[in-house]
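1. Sequence and predicted model, in that order:
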Amino acid sequence: MQPEQNKIVFLLPWRDEVPVGGYKVAYEYANRFYRDGWNVTICYPHVRGSFKQDIKNPFLRLKMRVGFFYRFFKNHYKAGEWFPLESGIKKFFIFAISDSALRDYKDAKIIATAVETAIELNAVRSVPNANKFYFIQDFEAWNVSENAVYVSYRFPMKKLTIAPWLRERVESAGEKAELIPNGFDFDYFTLSKTVENRSPYEIAMLYHKDERKRCEDAMKALELIKRQIPELHVTMFGVPEPPSDLPDWYTYHRQPSKTLHNAIYNNAAIFVAASKMEGFGLTLGEAMISGCAIACTNNGGFSCMAIHNKTALLSPVFDTEALAKNILRLINDNEFRIKLARAGNEYIRQFTWEKAFESFKTAVNR
C-alpha cells in the first residue's frame, strides 16, 4: 500500500495578475514542495477577509456569491500567470476562506501567507491548530490596524518569518517565530558584466506606487546628484505605468523580461532604494547578485543584507541628502564602489532557496 502523500495549502489573500514580492516567495515554496513529492494547492479567495466583514447587506452578499460562481464555472479566474508554477500544482478558487472551503484539507499543512488569511484561518475550526502556520513576510498594517496585526501574532498557530525585525515584532506580542530568510534564484539573476567595467554614472532603481517604497525620496536624491553630474542616467523598472513627469535622463522598463531585467542590473554600477519599511527587500538582493553597489535606507528588511560600509551604504529613512551623499561617494570613489559591490555579491550567496526550503519543510513537519 502506497503511503499517503503529504499535503500543503498556501492561502493567498487575493488573485494576483502582476508580479508581487510576497506571492513570488510563496510560489517558490509551492514549486519546491511539489518537486519534493508533496500534493500542493494554492488557494485564492474571491472575497478578502477585511472586506467580508463589511458586507452587511444580504442582497449584496448574494450578488457577490452569484458573481463568484458564474466566473468560477465560466473559468474566468486566473492567477499567478506571471510565475512559472509547476503544472501539477492545483489552483483553488474559493468564495472565502472558511470551514466549508477547507473541509477536504483537514490533514494538510495550511500556510496563511498574510495577516488577512491568518485571521480567516484562525476562525476555521475543521483544521487542527497543529496544522496551521502563519508565514509573516511584512508588518501588514495597511488593510487592518496595527493592533489587529499584533493580535494575529497571538493566534494559536506556528509562526514563520523572513527577517529578524519581524521576529522581534512577534516576540513583542509575547509569541515566538522561527526565522527563515528568503532565498534567491542564482540561475535567474546572474553577474554577466564585471563590476570594474561599469559606468559609475549608471543607476538602477525599482519604481513602485506603494508610499512605503519612498521612490520620490530616491528620485529627489538623484536630482541633487544630477545638478553636479550631468552624465548621470537612471534606469528604472517596475509594474505600474511610469510617472507622467519622468525626466528625460530616466529610462523606464515596465515588467521587464528575464533577459532585460538582468541587463538592467548588470548595466548599473549602483542600485538605489529609499524605502521606509521593507519586509525583506528582494530587489536589493537581486542587485547584489548582479554586481551593483548598494545605496539604500536603513530599515529592517534591507538590513538583512545591507551592512553599512561592508555590503552597502546606508542612510536614515527620509534623509534624501544623506542618500545623495552616499550615492556620490560610490560615483566618485570607483575603488570603493568595486569593493562594496564585490562584498555584497559574496555576502548574498548565503541566501539560497535550497537552504530556505529545507528550513521551511523542517518547520512544517516538526
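-> Perfect, thanks for sending it.

2. Could you use CA atoms for every contact and neighbour count after this?
-> Will do.

3. What residues of whatever helix or strand residue 71 lives in count as buried?
-> Assigned by DSSP states H and E, residue 71 belongs to helix 58-73. Using 16 or more other CA atoms under 10 Å as the test for burial, helix 58-73 gives 64, 65, 68, 72.

4. same deal with stretch 169-182?
-> 169, 170, 175, 176, 177, 178, 179, 180, 181, 182.

5. export those to CSV and tack on distance to residue 264 and secondary structure?
-> Below are the buried residues of stretch 169-182 laid out as CSV (distance: CA to CA, whole Å; DSSP: H, G, I helix; E, B strand; the rest coil):
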residue, distance to residue 264, secondary structure
169, 35, helix
170, 37, helix
175, 41, coil
176, 40, coil
177, 36, coil
178, 35, strand
179, 31, strand
180, 29, coil
181, 25, coil
182, 22, coil
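
6. three-state assignment of residue 41?
-> strand (DSSP: H, G, I helix; E, B strand; the rest coil).

7. hang on, it packs against residue 89?
-> Yes. Counting by CA atoms under 8 Å, residue 89 is a contact partner of residue 41 at 5.9 Å.

8. Compare those two (neighbour count), which wins?
-> residue 41 (21 against 18; other CA atoms under 10 Å).

9. ok, now how distant is the more buried one from residue 109?
-> 10 Å (CA to CA, to the nearest Å).

10. tell me the helices in this protein, going along the chain?
-> 21-35, 49-52, 58-73, 115-123, 146-152, 164-172, 215-228, 258-267, 282-289, 320-332, 334-347, 353-365 (DSSP state H).

11. how far is the third one from where the chain is centred?
-> From the chain centre to the centre of helix 58-73 is a distance of 31 Å (CA atoms, centre = their mean, to the nearest Å).

12. Kindly report the same for the fifth one.
-> For helix 146-152, the gap between its own C-alpha mean and the chain's C-alpha mean amounts to 20 Å (CA atoms, centre = their mean).

13. which secondary structure elements does it contact?
-> helix 115-123 (3 or more CA pairs under 8 Å, 6 or more residues apart in numbering; DSSP states H and E).

14. Second structure for comparison follows:
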Amino acid sequence: MSRRLARLIERVSAALFQASLLVELGPQAFRVRRRALGQWRAVEGLTFPNGISTALTSQRAAGWYTIVRPQLVIALYGTPSPSLGAWMTRTASRMNVHFLVGDAAVPFTRSLSAETWTRTGVRGAAEFDLTEVLAYMHGRRRRWDLLLLDAGQPLPEIAELMQLQFAAHEYQPEKETGFVTPAYRVDGVVTSGFQFDRRKGEYVPSPSSVKDYGQDSIPRYVLTAPAHGFYATSFALDRVDVPTRHLSGTRLDVQVAELVRKGWAGNIRTLCFSPVVFDVRTLPSLSVSSDAREWLMRRTVSEDGERVRVIFVLTATSISGGIRAVFQIANGLAARGMDVEIWSLQTAPTWFELHVPVRTFDSYGDLLLSLRNADAIKVATWWETAEIVWLGSVNHGLPVYLIQEFETWFFPDDQVVQAAVVAGYRSEFLGITEASYQVGELEQIGMTATLVPHGYDETVFHQLAEVPREEDTVLAIGRSFFQKNFAMTARAWRAMGERRPRLLMFGTEPDILEDERTEYVVRPLDPHVNELYNTATMFVQTSRHEGFCLPVLEAMAAGCPVITTDSHGNRDFCIDGENCIVVGQDDDGALVAAIDRLRSDPDERERLRRGGLETAERYHWPRVLDIVADFYSRAASSGLTATPFSDVGIDQSSPKSN
C-alpha cells in the first residue's frame, strides 16, 4: 500500500470514527469529549530529538486501527458494574477482541457468541491470577495483545482502547515499548502514572503541580503500573521472562509491577500514555516490593570499584556559560579523584582546557545504547538530555539532573515545548541547582533539588593592579537573545544623548549596536574578559531572567561596580545598595540615573567595589566544588547502601568565607 493511499484511508476512517462516536455518545457527550481532547490536539504532531512525541492523536489512532486491527484479549477482573454486558457487546462489534472473564463476569456474556469469551480464574473469585492469564495467552492467543481491566471501575471508551493500542505499537521507532498504561482521573484530578521517589524510596503518583505547563499531556515512561488499564503487546509477553513463583499468590497490582520490572530488565519499556485518561473511583496505591527496592535503589557507580564514575551528558560542546560551568565542574570532580567523562553530540571543545575525556555520538539513540550499560552517576545538563539520562539509568547507575536553568524560560511562547520540558523533571532524578529561585520554581512542579550555588575561577577573574580603570566606560555583554534584554541597556545609553559614555561590549554579535562611541570585542578569552572588567568604570547587565548570572559575579571579583536588574537567579548574591545597584525591568530612566550616579560619585563606586569583592570571595570555585563533590559522593553512597538520598550535611546556603 502506498503512503498516500494509507494517509487517505487514515483520514477517511478518522472521519467515519468521529461520526460513529457522535451517534454512540449523542451530541452533548460528544462535545464534552471533543473539549477534553482539545489540549491534546493542540500539541499534536511533534517528535523531539530525544524521542518524546506528541504525534499519536486520536484521529491517527482511528485511521491506524482501520488498517492494522490488532488482535486483543481483554481480561476482566473485579466485581462487574451493571453496564458491563452492554459495554462488552459494543466493544466486540467495533474491535478485534476476545474477552477473558472470571465467574463474576460470566452472567454478562449472554449476548456474546461463544467464540467471543472464555472463562478463567479461580471459581468464584473476583480477581484472578496473572499466571493463569499468561498461561492462557501463551497456549491459546499467543499472537494477541493483552489488556487488563477492572470491571468494577468506569469502563473506557472504545476510542481510548484504540489509542492505547496505537501507542503500544507506534510510539517509539525502535519498538522497545511493550507495555502501556493510561493516566487516571479521580474527582477531576489527573495522575499521569507513578514515579519512584529516590529521596523517599517510595512509589508516588506523578506530582500534581502548583503550576500547570500542560506536562500531563506528554507521554512518559514509568517504572511501575497498576493492573487496571495495563496493556501488553504479544511481543513483550513473548520476551519477558517472569517465573511463576514470582507471581503466584500475590495481588494483581503486584504481579503487574513485577512484569514491568522484568520488562525493563530486558529493555522493554512501559509507557504512561497520558492523553488517554481512565476515570477511577480511587487511585491505586502501589507499594515497593523487596525485589523492586533492590533494583531501584542499589546501584553500582564505579568501574574500578574505587573511584566514583560521573558521566555528564551534553547536547553540544560549543561556547556558552552553561557548558563552561559543566566543564569546570567536570575538571573539579576529576581533580578530587572521581572518574569523569563528557558524552556529547559534538566533539571535544577547542575553546576550553578540559581535563577529562569526551566521547562523541552521532545521535541520542546511539548515546543511549552505550549509556544504559554504564555503571556511573549520569548527569542530565539540559532538558533534551533528561529523557536520555533517565532511560539510560533504569537498570544501571544513578540519574542526576544538573539544573542551571528551568528551561521553560527559553520557550516563552511555545506551550508544547514547555510541556515537554516539564515532563522530563522526575522524582527518580536527584536534582541539583544553583539558585534558590530555581528551587522554588521546581517545587511548583513537584521536583526537589539540592541547592549548591555556582562559582567562578578566582585565578582568572580578579583585580589587576597594573591595569588602569577608565573613568567613563560602561561595559556590557552585547547579545541579542531576548532573555538578556540588551535592548534596555542600548535604549538607556542612547537616551543619554551627547553625554553618553563610551560603551564597551563583548560577545559574538559585533553588529548589535554601532556608534562612534562604541567598541565591540569579539569572542574574547576569559583572561581578556577579566581585563575588560578591570578596565571598565562599571558593568551593566539588564537580563530579564538568568539561572545564576555569573558575569555579574565575575565583574564583582574584578572590582568592577555593577548595575543589574532583578533577573531571579542573581537574588542570592546581588544586594541593592550593598554590592550593586538593582534597577527595575525595562525602567530605562532608572538605568540612566544609576549610570549617572556612578559616573559622578567615585566614593559610591568604591563602596560598591568593596561590597562586590566581599561577595565574590564566598564563591571561589574550590569552595563550591567541595560542596558539589560532597553531593556526588552522597549520591554514590545512597546507591551502594540502597538508602534514600538525604541532603543532611550538605551546605545548601551560599558558601561562607573562611
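-> Cool, got the structure. Everything numeric here is computed off the predicted structure, so don't read it as measured data.

15. How about residues contacting stretch 127-144 of structure 1?
-> Around stretch 127-144 of structure 1, the neighbours that count as contacts under CA atoms under 8 Å, 6 or more residues apart in numbering are 22, 50, 99, 102-103, 105-115, 118, 121, 146, 148-149, 156-163, 166, 278-280, 364.

16. Buried residues, it. List them.
-> Judged by neighbour count using 16+ other CA under 10 Å, the buried positions of stretch 127-144 of structure 1 are 127-129, 131-140.

17. Please enumerate the shared neighbours of residue 41 and residue 109 of structure 1.
-> 7, 8, 9.

18. so which of the helices of structure 1 comes closest to residue 13 of structure 1?
-> Between residue 13 of structure 1 and these, the tightest spacing by CA to CA is seen for helix 115-123, at 5.9 Å.

19. how close does the closest one sit to structure 2?
-> Once superposed with structure 2, the aligned residues differ from helix 115-123 of structure 1 by a mean of 1.8 Å; criterion: mean CA distance after the TM-score superposition for structure 1.

20. In structure 2, what range does that helix match?
-> With TM-score structural alignment applied, helix 115-123 of structure 1 matches the range 383-391 in structure 2.

21. So what touches that stretch?
-> By CA under 8 Å, 6+ apart, stretch 383-391 of structure 2 touches 49-50, 52, 313-315, 364, 368, 371-372, 378-380, 399, 401, 407, 421, 424-425, 428-429.

22. likewise stretch 171-190 of structure 1?
-> 25, 150-151, 153-154, 158-164, 167, 170, 258, 262, 280, 285-286, 289-290, 351-356, 359-360, 363.

23. same thing but 7 Å
-> Contact with stretch 171-190 of structure 1 is made by 150, 153-154, 159-164, 167, 170, 262, 286, 289-290, 351-353, 356, 359-360, as judged by CA atoms under 7 Å, 6 or more residues apart in numbering.

24. List only those of those flagged as buried.
-> 150, 153-154, 159-164, 167, 170, 262, 286, 289-290, 351, 353, 356, 359-360.

25. Could you tell me which residues make contact with the equivalent of residue 37 of structure 1 over in structure 2?
-> Aligned by TM-score structural alignment, residue 37 of structure 1 pairs with residue 337 of structure 2. Listed by CA under 7 Å, 6+ apart, the contact set of residue 337 of structure 2 reads residue 307.

26. okay, how far is it across stretch 411-429 of structure 2, tip to tip?
-> 23 Å.

27. Show me what counts as buried in that stretch.
-> Buried, per 16+ other CA under 10 Å, within stretch 411-429 of structure 2: 415-429.

28. Of those, which is the nearest to residue 19 of structure 2?
-> Of the buried residues of stretch 411-429 of structure 2, the one sitting nearest to residue 19 of structure 2 (CA to CA) turns out to be residue 416, at 28.5 Å.

29. Quick one: the helices in the stretch 1-150 of structure 2, in order.
-> For the stretch 1-150 of structure 2, helices defined by DSSP state H, counting those that start in this stretch occupy the ranges 3-25, 27-36, 38-42, 58-68, 84-94, 130-140.

30. Looking at the ones you listed, spot the one closest to residue 278 of structure 2.
-> Of all the helices of the stretch 1-150 of structure 2, helix 27-36 comes closest under CA to CA, at 12.4 Å.

31. whereabouts in structure 1 does the closest one align?
-> With TM-score structural alignment applied, helix 27-36 of structure 2 matches no range in structure 1.

32. Could you report the distance from the aligned residue in structure 1 for residue 406 of structure 2 to residue 150 of structure 1?
-> Aligned against structure 1 by TM-score structural alignment, residue 406 of structure 2 finds its counterpart in residue 139. Distance of residue 139 of structure 1 to residue 150 of structure 1, computed by CA to CA: 9 Å.

33. excluding its backbone neighbours, what's nearest the residue mapped onto residue 612 of structure 2 from structure 1?
-> Using TM-score structural alignment, the partner of residue 612 of structure 2 in structure 1 is residue 344. Nearest residue to residue 344 of structure 1, sequence neighbours excluded (CA to CA, 6 or more residues apart in numbering): residue 311, at 4.4 Å.
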